[in-house]
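Asker: quick one: sequence and predicted model below, then my questions.
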Amino acid sequence: MRTTDVVVLGAGVVGVSAALHLQARGRAVALVDRHRAAGQETSFGNAGLIERSSLIPYLFPRNPAKLIKYALNLLPESHYHLAALPAVGPWLMRYWRESAPDRVHHNIEARRPLIENSLKEHEALIEQAGAQHLLRKNGWIKLYRSERTLEAGAADADRLRAFGLHIDTLDSRALAALEPDFAPLAGGVHLRDTASVVDPGALSKAYADLFVSRGGLLLAGDARSLAPEQGGRWRVAAEGGPIVAREAVVALGPWSDAIFGPLGYHIPLGWKRGYHMHYAAKPGARLNHVILDVDVGYLLAPMTRGIRLTSGAEFARRDAPPSPVQIELCEPAARALFPLGERLDPEPWRGARPCLPDMLPIVGPAPRHKGLWFDFGHAHHGLTLGPVTGRLIAEMMTGETPFIDPTPYSAARF
């Protein structure tokens, strides 16, 4: 048996960031993950965006015509399994309610301190980890195929400019200047404050290597074995014997219910599954920015491995077999937009975004268990928010005055 100050469950970017911030404040930390490696699950398969400009959460659509198309599975940006509706339907209803106009302003203001500090917190860790080569600071582009949708995108950009963000609205000529290998489109919106990472998995690994180099333990283990002990400590099974700690942090993303559920917490954690596939570019073609094809519903990102196509949201049971129909639907549109070459992966990768109905994470103490802390539910922004919520939870755990108000992220709100 080994003892430590804190055990962090989950070595995705959220868990690794929390471990680094706790370590920097003098805590001895063990980081436990079933893979004995960082960034192997949700943190591996995202779009690589540090979304400094994403102040408006991803909302449940309220347009009746679009809802009908979603119900019929006609839009590639969203797909659901009919057999999963009894399980995911109640969560979707709560998500719909939280997307009501009177809730949106509240949720924007609640997420704003996290988003506004996200890139700064990443840059500090990136410098310490020597991972500057993974970061690109040229923003990302939302593409629009028609003048009607471009006008709507420009209106959204105006809303964001009110928060001091730097955004360019691009006509077809300005878009072609930035991305000369695209087929002609109506235009786009260039969100210049956002940064991107060319290998999200490698960034999580760089953070984990920094943690280990400073004396942290990264161990394979079974987070589901976490249990309270007499004396207010927490025990978890890990390689080489159990770990016993004064405090435990649950940072297991979509699997966090494996801990809070048996302990009696009824937290409405859901997930949006997603897929990606890598492609080569045809000779002479180059993708310069991360781009979102808004009218179709997929994203292309230049990555170390190739050009990553990521899908929209799939609503299904978390561990159901893969059904990458969205990749198949979006690939022809992506090939018509940009000269993609051959597929580079044997099959699409699948992951799950951990989401709470208000699209805000839970960051803070478990209400009924001393020494237990929650850091999960980062929705579409796990990569973006990992370091900033890592700092926040470390400050709370070590008695510092939190640099932002943690109240909106409390588990007690549910």
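Answerer: Here it is on my side, so go on.

Asker: use CA for all of it now, contacts and neighbours both
Answerer: Fine.

Asker: please enumerate the strands of the stretch 101-250 of the chain.
Answerer: In chain order, the stretch 101-250 of the chain shows strands spanning 135-136, 140-144, 167-171, 187-191, 195-197, 217-228, 234-238, 243-250, with DSSP state E, counting those that start in this stretch as the criterion.

Asker: from the contact counts, what lies against the fifth one?
Answerer: Counting contacts by 3 or more Cα pairs under 8 Å, 6 or more residues apart in numbering; DSSP states H and E, strand 195-197 is packed against strand 49-50, strand 135-136.

Asker: so which of those strands is the most packed in?
Answerer: Between the helices and strands packed on strand 195-197, strand 49-50 has the highest mean count of neighbours, a mean of 25, where neighbours are mean count of other Cα atoms under 10 Å.

Asker: packing partners of that strand?
Answerer: Secondary-structure packing of strand 49-50 (3+ Cα pairs under 8 Å, 6+ apart): strand 195-197, helix 382-397.

Asker: the nearest residue to Thr389 once chain neighbours are set aside: neighbour count?
Answerer: Nearest-residue entry for Thr389: Val363, 6.9 Å, with adjacent residues in sequence omitted and distances by Cα to Cα, 6 or more residues apart in numbering. Val363 is surrounded by 26 other residues when neighbours are defined as other Cα atoms under 10 Å.

Asker: contacts only, for Val363.
Answerer: Shown here is Val363, whose contacts under the criterion Cα atoms under 8 Å, 6 or more residues apart in numbering are 373-376, 389, 392-393, 406, 409-411.

Asker: now tell me what touches stretch 327-342 from outside.
Answerer: 76, 181-183, 275-277, 279-282, 285, 296-298, 309-311, 348.

Asker: how about it: buried residues?
Answerer: Neighbour counts using 16 or more other Cα atoms under 10 Å place 327, 329-331, 334, 338-341 of stretch 327-342 among the buried residues.

Asker: reformat the contacts of Val363 as TSV; add distance to Asp168 and neighbour count.
Answerer: Formatted as TSV, the entries for the contacts of Val363 read as follows, by distance: Cα to Cα, whole Å; neighbours: other Cα atoms under 10 Å:
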residue	distance to Asp168	neighbour count
Trp373	41	23
Phe374	38	26
Asp375	34	31
Phe376	33	31
Thr389	29	30
Leu392	32	23
Ile393	35	26
Pro406	33	18
Tyr409	32	20
Ser410	36	18
Ala411	38	20
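
Asker: take the one below as the second:
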Amino acid sequence: MTTVSKIDAVVLGAGIVGVCAALHLQARGRSVLLVDRRGPGEETSFGNAGLIERASIVPYAFPRTVREVLRYASNRASAVRYDPLFLPRITPWLFAYWRHSSPSRLAEAASAMLPLIERCLDEHDVLIAAAGAEDVVRRDGWIEAFRTPAAFDRAVAATSAAAALGLRFEILDSRSLHEREPGLTGALRGAVHWLDPVAVRDPHALTMRYFDLFISRGGSFQTGDAQTLDRQAAGWSVTTSAGTTEARDAVVALGAWSGRLAQRFGHRVPLAVKRGYHMHYAATPGAELTRPILDDEGGYVLAPMTRGIRLTTGVEMAAADAPASPLPLSRCEPLARQILPLGARLDATPWMGLRPALPDMRPVIGASGRQPGLWFSFGHAHHGLTLAAVSGRLLAELVTGEEPVVDSNPYAIARFG
């Protein structure tokens, strides 16, 4: 006989976004089951640059100048690589992304994202304190560095918008930069040190601290296939290793895998995947790193992690299930060694993850609108870690009928028809 249990809400996806949604629903008195095919935080939440990016006030846009487009079209850039065989399939999405990256639409996207960005750190801080995770974070910002004076000058000019929003930063010339990070070589000409963001020493460990908090407060986790989600008369059911669970509400927080499930319940969402890689390196004595460094022109990040110095690559446009490519890392690693003498590789193979991205550069957070009790929180692109806590709060407020912390309309799935 099949075992059937009942619960208030099931959250599909135990990455950082799903775990935060579960915690916030739980805090509002809901019994919650987390479901994932793997362990908590073992997909995209496992590998990123580890930044709670409070200073990211403008979304990552598609290049608009002919020079930039031609640079990336050559498919030799370190920041972006595409699979030529995949290009015909992704071209409509890229065109939509390009359209939304016009100056007026980019400003609209930035305005839509700002309320979440402004609250991202405050909401994480509540969970960090509750989870006892202060030892996993470092509160001295990150550094955006530049190889050429022209790029540095453009960045400095652009800081006026950040200053107007009250963000804290310091402009570093080459000498000041190397005083702050003595391990860096002379390849960099200047930098902006963003002081508000928080760096995470181990993103997977932070997810696990949040997950442990959820479990300690009475939450449940089971392995299972989200595609078993099914409509029931009084809500939803999902099949897991422990049997069938019925819930009044179901939350889809599956990251890059959310689009397929949303489509099954009547939503066609233009969700694409930006693949990314990371590798850890030993620190060379005398060339340690204390803060994350973005090589702006190189298109990668070096971040000090518990395991070693993590190099995270830029974007690869390829099918989600295509074999990993050696090219993104092989292009970025020589550039990284120019600015920091890295030691030996510490991982047997590069890690690869999938960033879920929507062309209008904002996530989907809120109700289905077509299926009662079905909710979504996905499509955070490069900012899943950054926005997880505030997205969880907003989602839980919508589910429970509270006054939402921010206007949720810009993130409604209805914008896609």
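Answerer: Cool, got the structure. On a predicted model such as this, the values are computed, not experimentally measured, just so you know.

Asker: TM-score for the pair, please.
Answerer: Their TM-score after superposition, calculated using TM-score structural alignment, normalised by the length of structure 1, is reported as 0.98; 412 aligned residues with a Cα RMSD of 0.8 Å.

Asker: related to what we said a few turns ago, need the helices and strands packed on strand 195-197 of structure 1 in CSV with distance to Ala28 of structure 1, can you?
Answerer: Output for these, formatted as CSV (distance: least, Cα to Cα, whole Å):
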stretch, distance to Ala28 of structure 1
strand 49-50, 28
strand 135-136, 29
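
Asker: who wins for proximity to Glu127 of structure 1 among the helices and strands packed on strand 49-50 of structure 1?
Answerer: Each of those was scored for nearness to Glu127 of structure 1 using Cα to Cα, and the closest is helix 382-397 (12.9 Å).

Asker: can I assume the residue nearest to Thr389 of structure 1 sits in a strand?
Answerer: Yes: assignment of Val363 of structure 1 by DSSP: H, G, I helix; E, B strand; the rest coil places it within a strand.

Asker: need the counterpart of it in structure 2.
Answerer: Here Val363 of structure 1 is matched to Ile365 in structure 2, going by TM-score structural alignment.

Asker: quick one: end-to-end distance for stretch 122-139 of structure 1.
Answerer: 15 Å (Cα to Cα, to the nearest Å).

Asker: before we move on, the earlier item: export the strands of the stretch 101-250 of structure 1 as TSV, with columns for distance to Arg111 of structure 1.
Answerer: Formatted as TSV, the entries for those read as follows, by distance: least, Cα to Cα, whole Å:
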stretch	distance to Arg111 of structure 1
strand 135-136	23
strand 140-144	20
strand 167-171	20
strand 187-191	18
strand 195-197	18
strand 217-228	28
strand 234-238	31
strand 243-250	20
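
Asker: out of those, which is closest to Asp5 of structure 1?
Answerer: From the strands of the stretch 101-250 of structure 1, taking Cα to Cα, the stretch that ends up closest is strand 243-250, at 5.1 Å.

Asker: what range in structure 2 matches that closest one?
Answerer: So strand 243-250 of structure 1 is aligned with residues 245-252, judged by TM-score structural alignment.

Asker: ok, average deviation of that stretch from structure 1?
Answerer: Mean deviation of stretch 245-252 of structure 2 from its aligned counterpart in structure 1 after superposition (mean Cα distance after the TM-score superposition for structure 1): 0.4 Å.

Asker: which residues touch that stretch?
Answerer: Contacts of stretch 245-252 of structure 2 with the rest of the structure, by Cα under 8 Å, 6+ apart, involve 4-13, 234-239, 258, 261, 373-378.

Asker: again, only this time at 6 Å
Answerer: Residues outside stretch 245-252 of structure 2 that contact it (Cα atoms under 6 Å, 6 or more residues apart in numbering): 4-12, 235-238, 373-376.

Asker: one more: stretch 307-323 of structure 1?
Answerer: The list of residues contacting stretch 307-323 of structure 1 from outside it, by Cα under 6 Å, 6+ apart, reads 77-81, 84, 272-279, 298-301.

Asker: what's the end-to-end length of it?
Answerer: Across stretch 307-323 of structure 1, first to last residue, Cα to Cα, it's 21 Å.

Asker: what segments of the stretch 1-150 of structure 2 are helices?
Answerer: Counting by DSSP state H, counting those that start in this stretch, the stretch 1-150 of structure 2 forms helices over residues 16-27, 66-73, 87-100, 103-131, 149-164, given from the N-terminal end onward.

Asker: between these, which one is nearest to Leu229 of structure 2?
Answerer: helix 16-27 (15.8 Å).

Asker: what range does the closest one cover in structure 1?
Answerer: On structure 1, the counterpart of helix 16-27 of structure 2 by TM-score structural alignment is residues 13-24.

Asker: next one: stretch 202-222 of structure 2
Answerer: Following TM-score structural alignment, the partner segment of stretch 202-222 of structure 2 in structure 1 covers residues 199-219.

Asker: winner for burial among the helices of the stretch 1-150 of structure 2?
Answerer: For those, average neighbour numbers computed from mean count of other Cα under 10 Å are highest in helix 16-27, which has a mean of 27.

Asker: who's in contact with that one?
Answerer: For helix 16-27 of structure 2, the external contacting residues (Cα under 6 Å, 6+ apart) are 45, 207, 214, 253, 388-389, 392-393, 396.
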